[in-house]
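Asker: below: sequence and its predicted model.
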Amino acid sequence: MPDDPAQQGRWDPVFALPDVAIHAAVLPTGQVLAWGRRKDPAGSMHQQGCAPFLWDPATGATTSTSEPERADGRPVNLFCSGHAFLADGRLLVAGGHITDGDGLDQACLYDPWQGDWTPLPDLRSGRWYPSAVTLADGRVLVISGSHQDGPHQPIEEVPEIWDGTSWRPTRDFRGLPLYPRVHVLPDQRVLMAGSNAPTTILDTAGPGDWTDAGVRAQGERQYGPSVMYEPGKVIYLGGGNDADSRRPTAACEKIDLTSAAPAWEPAASMAFRRRQHNATLLPDGTVLVTGGTSGPDFNDLTPGAPVHAAELWDPRTDSWTTLAAEEVDRCYHASAVLLPDATVLSAGGGEFVEGGADNRPEDTHRDAQVFHPPYLFRGPRPVITAAPDEVVLGGDFEVQTDGPPIAAVTLVRLSSATHTVNADQRFLRLEHVGDGGTLAVTAPASSAECPPGYYMVFAISDEGVPSPARIVPVVGAAPAAATESAVVDEPGRPARRREVRAGTAVTVGLTAQCPYGLGPCWGGAYSALEHLDDVAHVEPVPNQVDQTAQVTLTHRGLPDLVGWPEQFARWANASYFFRGVEVTVTGTLVDGDLSLEAGGTVPLRPVRPGTQLSWDLRRRRRRPLTTREREAHRRLVELRPRGAVSVTGPLLLVRGRPVLSVREFGTAGP
């Protein structure tokens, strides 16, 4: 029996694009602006310059558009940037790519009608993998993103807001994830739903205070999307790595920030485990999930791992429906956006570096497919014959239709998607009077519910069939002037902030499932380290060279070698692997067993290969011990210093007792 498109939808054939649509934005003109990683598909993955192109859904034609540059004419690569639409329909793009983990400090605007780019003042630092979202007052928040700083690749802790003339900082936040999943709430604050397990809310008024918003039970879930399916209601969909299988989860969680006591709660699970998937709001308020991989690796493309079947979540029934399958793997670096005709463009995938080598050519997809959801096969389609040139917040407007009776009028904000993030998409169901002909429609009350910008207006029939959209600007009060703000030394998040004491410094070896290492992929690890017993302080920047982090204990003793690995895994799942700890202990040597006396005794032994913490990120293995490190214990035995001695090395449990491996030592006496 042939598949029924009224139940499963239908995919159009695969068609070619000029480049991999890693970044895609639906413009007010109805065209899609997209760009990939490199201008020359045969050249370096880290070349500068960018070759954006336009695709016209109405004709299928693609055309090149102008290329972005800095004010001095230098080319920029907009790969791995964040983007969101201004109220006037121009696309703001912030950050970009120098090399993996090292971002650009550039920002620019794309004018859909002129087809040109305007450089903006530079950001405070480079941002690679930042998120951007339009605020209720029309300003744009840019948050997170990593950059090179000497040998390290820290994440920029200070979010910035573009107010139309300059960038203004908010309070900093330690442990930001890359591409934070952010959503503007009806009270104008910004929810950061992930990928960290603890979720937080940023108040963008004044200096920008942070408050806790609860913890997702599924823990750290990288490369899983979140969607605000109604104002203030957010769902987080899959992603991450389960602690046992390392596979992503199919589980979903939702939160209603408009309730009296908001809390994350389970939502129905998807039929498939997914990571690197996209989630797209549709005109009827349902959420379409496409692509992703179900395998244990970061971007697992082994046969059977990529998920081709689409799924649809209905918030009204909290249920999932499995839909038709697309032909192409749409995993890492794929994008998906809602088109004005109520279909969905699913595109891209590939163009990544793994272990120092480019991905296989067959895993790079300079192509796309268009999905026709089931609602397009359930009866005659309405047509909007007339709509206003603009919609004014708090007012009424008329929409004229032809065709079947109308049951609903909805607004969907234009999409701007990349790396599973589409922070700006927003769905609103509007009040209306009439069921056909001329509809009297009430606009949203304020920009807090509906940030200014361009939206698609859909009329939906009694059978649930949406019309092709009319794209209109939603306007309201002018953006409020930004309050002067200042960056403060102490992070603005008071929750779980512990007093820093002069306790033992502990180095922790962590291997990130993310291929870019601990520096850029830091947020989930930082959050997990904060929750370890007896940790008073986490150094805000990890060691990118050795792939280690440093924490300070609340006391002068040793860390909990039994509890820490389990506690860390509970918060981070298998997005990070706990390789062990290293400490420096100072005391005096005791003859016989060569223990170190420092408020008790700690047995010493030679450092053994496989216990050292330093990690070779490119080769994905521990760095070899040097001759000096292997010989450290022998030299200490021969020297037998009588005064104070400091011993540094891995701390291990041997038959239930902490034992310190001597990797290096120093003496203070003769």
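Answerer: Received the coordinates, thanks. Numbering: from 1, shown residues only.

Asker: drop to CA atoms for contacts and neighbour counts, all remaining ones
Answerer: Will do.

Asker: distance of residue 42 relative to residue 358?
Answerer: Distance of residue 42 to residue 358, given as C-alpha to C-alpha, to the nearest Å: 11 Å.

Asker: try residue 224
Answerer: 24 Å.

Asker: more crowded one of these two?
Answerer: The neighbour comparison of residue 224 against residue 358 (other C-alpha atoms under 10 Å) goes to residue 224, with 28 against 13.

Asker: quick one: the more buried one is in a strand?
Answerer: No: assessed with DSSP: H, G, I helix; E, B strand; the rest coil, residue 224 is coil; it does not lie in a strand.

Asker: next up, the contacts around it.
Answerer: Counting by C-alpha atoms under 8 Å, 6 or more residues apart in numbering, residue 224 touches 195, 236-240, 274-278, 420.

Asker: this structure: helices as residue ranges?
Answerer: Ranges of helices in the chain, per DSSP state H, are 5-8, 523-530, 563-572, 627-639.

Asker: then this one, side by side with the first:
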Amino acid sequence: MTVLLGVNLPPALGYVSRWRHERLVNSLPYMQAHGRWDVVTVPPTDRVNAIHAALLPTGKVLLIAGSGNKEDLFATKALKSLLYDPRDGSSRMIPVPDDMFCGGQTLLPDGRLLVAGGTARYEKLDGAVTHAAGAMRVKNEDPDVARPVPAGTEFVSPAGLRYRSTRDALVPPAAKITTSTGATVTASEVTVFVEAVAPGPGSVNPDREQYAIAGLPPDLSRDLYGLGAPMTLDKQDYQGTDKAYTFDPVTETWTRVGDMAFARWYPTLTPMVDGQVLATSGLDGVGEVLNGQTEIFDPATNTWTERKDLTRYFPTYPGIFTTARSDEMFYTGTTAGYGPADQGRVPGLWDLADNTLSPVPGLRDPDLLETAGATWVGPVQDQRMAVIGGGGIGESPRSTARIDVVDLDDPAPRFTPGPDLPAPTRYPNIVTLPDDSVLISNGSRDYRGKGASDHLHARLYHPAPDGGSLTEAAAPEVGRNYHTEGLLLPDGRVLTAGSDPLFDDENNTVPGTFEQRLEIYSPPYLFRGPRPEITAAPDEVERGATALVATPAPERVERARLLRLATSTHVTSVDQRSVALDVRPARRGVAVDVPTAPETVPSGFYMLVLVDDRGVPSEGRILRVAGDEAGRTD
């Protein structure tokens, strides 16, 4: 009997414990205080490795995988995205035309999703490189003719070593300046990646040399040639692409737009107050972090323009946000992935008028900003931003529980401590809710969840001028770390997706499995009785205008918010914001005043939400805010 009890009692106690836990977390008082998580399993045929997520104006969510960090899918061009409708749980696979894995994305003012950059080549680790390779700067000294350099062009070193380019390139004409005393010609150049024709160490060239292009006649060889970096068998990083596409949420189709001026992998696309989009950072076409080259996308022409006046170095996926001043951005210091420890790591206000960056001091753990998150806290009019969690550069085991807040309206802004997370956290999912609280969920203590370090907890951050406070939220069931994202849905719930652990066990011996389940969080306000209703509202409002919103109990409405439809990837969501609206009673509803300043409410699609005197929000009504800006396409 003792043996039988010893064998059977622990499982029985475990069952009772789980039963009691399930009963607790599904009780109404618990959900009213902490909310609830529900796991969503999509059909096996519709599962993707969600790398990017975007809420579309139709209310559907687009989850983009591309190759999904799977080199075999990259090789076969089995590139995927999933369109998921949270209203009924339906889903549909949509192929993507290029590998958007680790590109940048944001919604344009007309509702299209812009995706730029992605993967042109997967990394090759030390020991896996069989052909010496490196960067080749192709120079053109002819001021009259652009020179094509097709993939497969051979470059020959003085010693006869041969290397082939891997992708097509076009070298512009040289720059020619004519003066009264003559003319000055400055060679143009593009950089391409080249690989040795012959495998093995015999093709290693440690020197920087001038290379001839095979097959060119002597007169052309004088004008067109290569300047090669050292050609080695060292690790080769991912390489970016310059391709860009838009996704139409109505037709649910992709369209190619103009190519970027630079290839980018891990770039940030920040929507500007005039409707254009700022592209910063990323790995270029040879796997190196771009040296500060910045460019602007104009949705009216679907073209990109390099902004040499805004050249500024940032590590990859920098957290760059617009502020209340049209010519100023705020760089939070948060990044993901690549860049040295001593360059581009200091948070600051970036003045676009003169390209200066004024550091913002006071941040705790300033060396633990990689894989951190950043967001506006409270309405954007408050100009308070928080930096949350983060870790050391690269595969560092170090992480921080920091939540630090800065008031950008302060004449001398500096970070001040807020409440700490319950544990040091990389990769926190951060989503602003319509009641002005912020959901912080998931993440891991170590790099990519090493050592089974995923956090199965969540907190609700309540912003305030004194730094704010945290309350406990229900615990998610699914662990999430690298390649994870979170989005606010129109019904007030939060969708989380993705996770790409390095290992699946505590001892780091079993290769990781990409998490394809979705999980949806229902905040406490969804369990506190009837919600306010929006029975009628305009589909479009102008900045500076007043909109009439029909609601059955206008006397209960206390606040109104516009929440911008957001995108999310790599713990980066620079287009997420909440805008406070002045609200007052009106016939059969309320009148809401839309702010005049585009710096506060840039044109685009938002969810209009009414919040009652209990802090319970209505469902979001998706509408477009319009105004006069350069990027408008209609």
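Answerer: In hand now; what should we look at? Predicted model, so just to flag it, every value in this text is computed and none were measured.

Asker: buried ones among the contacts of residue 224 of structure 1?
Answerer: With burial judged by 16 or more other C-alpha atoms under 10 Å, the buried subset of the contacts of residue 224 of structure 1 is 195, 236-240, 274-278, 420.

Asker: between these, which is nearest residue 399 of structure 1?
Answerer: When those are compared for distance to residue 399 of structure 1 (C-alpha to C-alpha), residue 278 wins out at 31.5 Å.

Asker: aligned partner of that closest one in structure 2?
Answerer: Mapped onto structure 2 by TM-score structural alignment, residue 278 of structure 1 lines up with residue 429.

Asker: so that match sits against residue 441, correct?
Answerer: Yes: applying C-alpha atoms under 8 Å, one finds residue 429 of structure 2 in contact with residue 441, separated by 5.2 Å.

Asker: residue 389 of structure 1: how many residues sit nearby?
Answerer: 11.

Asker: how about residue 301 of structure 2?
Answerer: Neighbour count for residue 301 of structure 2, taken as other C-alpha under 10 Å: 12.

Asker: gap between it and residue 504 of structure 2?
Answerer: Distance, residue 301 of structure 2 to residue 504 of structure 2, by C-alpha to C-alpha: 46 Å.

Asker: again, but for residue 394 of structure 2
Answerer: 19 Å.

Asker: those two: who's more crowded?
Answerer: Neighbour count, other C-alpha under 10 Å: between residue 394 of structure 2 and residue 504, residue 504 has more, with 18 against 15.

Asker: what's the neighbour count on the closest residue to the more buried one other than its chain neighbours?
Answerer: Of all residues not flanking residue 504 of structure 2 in the chain, residue 512 sits nearest, at 4.6 Å (C-alpha to C-alpha, 6 or more residues apart in numbering). Residue neighbour count, defined by other C-alpha under 10 Å, stands at 17 for residue 512 of structure 2.

Asker: ok, residue 512 of structure 2 touching residue 481?
Answerer: No: the pair residue 512 of structure 2 / residue 481 is not scored as a contact, 11.4 Å apart, by C-alpha under 8 Å.

Asker: so what sits against both of these two?
Answerer: Here residue 512 of structure 2 and residue 481 share the contacting residues 500-501, scored by C-alpha under 8 Å, 6+ apart.

Asker: map residue 461 of structure 1 across to structure 2 for me.
Answerer: Under the alignment (TM-score structural alignment), residue 461 of structure 1 pairs with residue 612 in structure 2.

Asker: what's the burial count for the residue nearest to that match when sequence neighbours are not counted?
Answerer: Leaving aside its sequence neighbours, residue 612 of structure 2 sits nearest to residue 557 (C-alpha to C-alpha, 6+ apart; 4.3 Å). Look at residue 557 of structure 2: counted by other C-alpha under 10 Å, it has 24 neighbours.

Asker: quick one, what contacts residue 260 of structure 1?
Answerer: Under the criterion of C-alpha under 8 Å, 6+ apart, residue 260 of structure 1 has no neighbours.

Asker: which position in structure 2 aligns with residue 126 of structure 1?
Answerer: Correspondence of residue 126 of structure 1 to structure 2, assessed by TM-score structural alignment: residue 263.

Asker: distance of that match relative to residue 282 of structure 2?
Answerer: Using C-alpha to C-alpha, we find residue 263 of structure 2 at a distance of 8 Å from residue 282 of structure 2.
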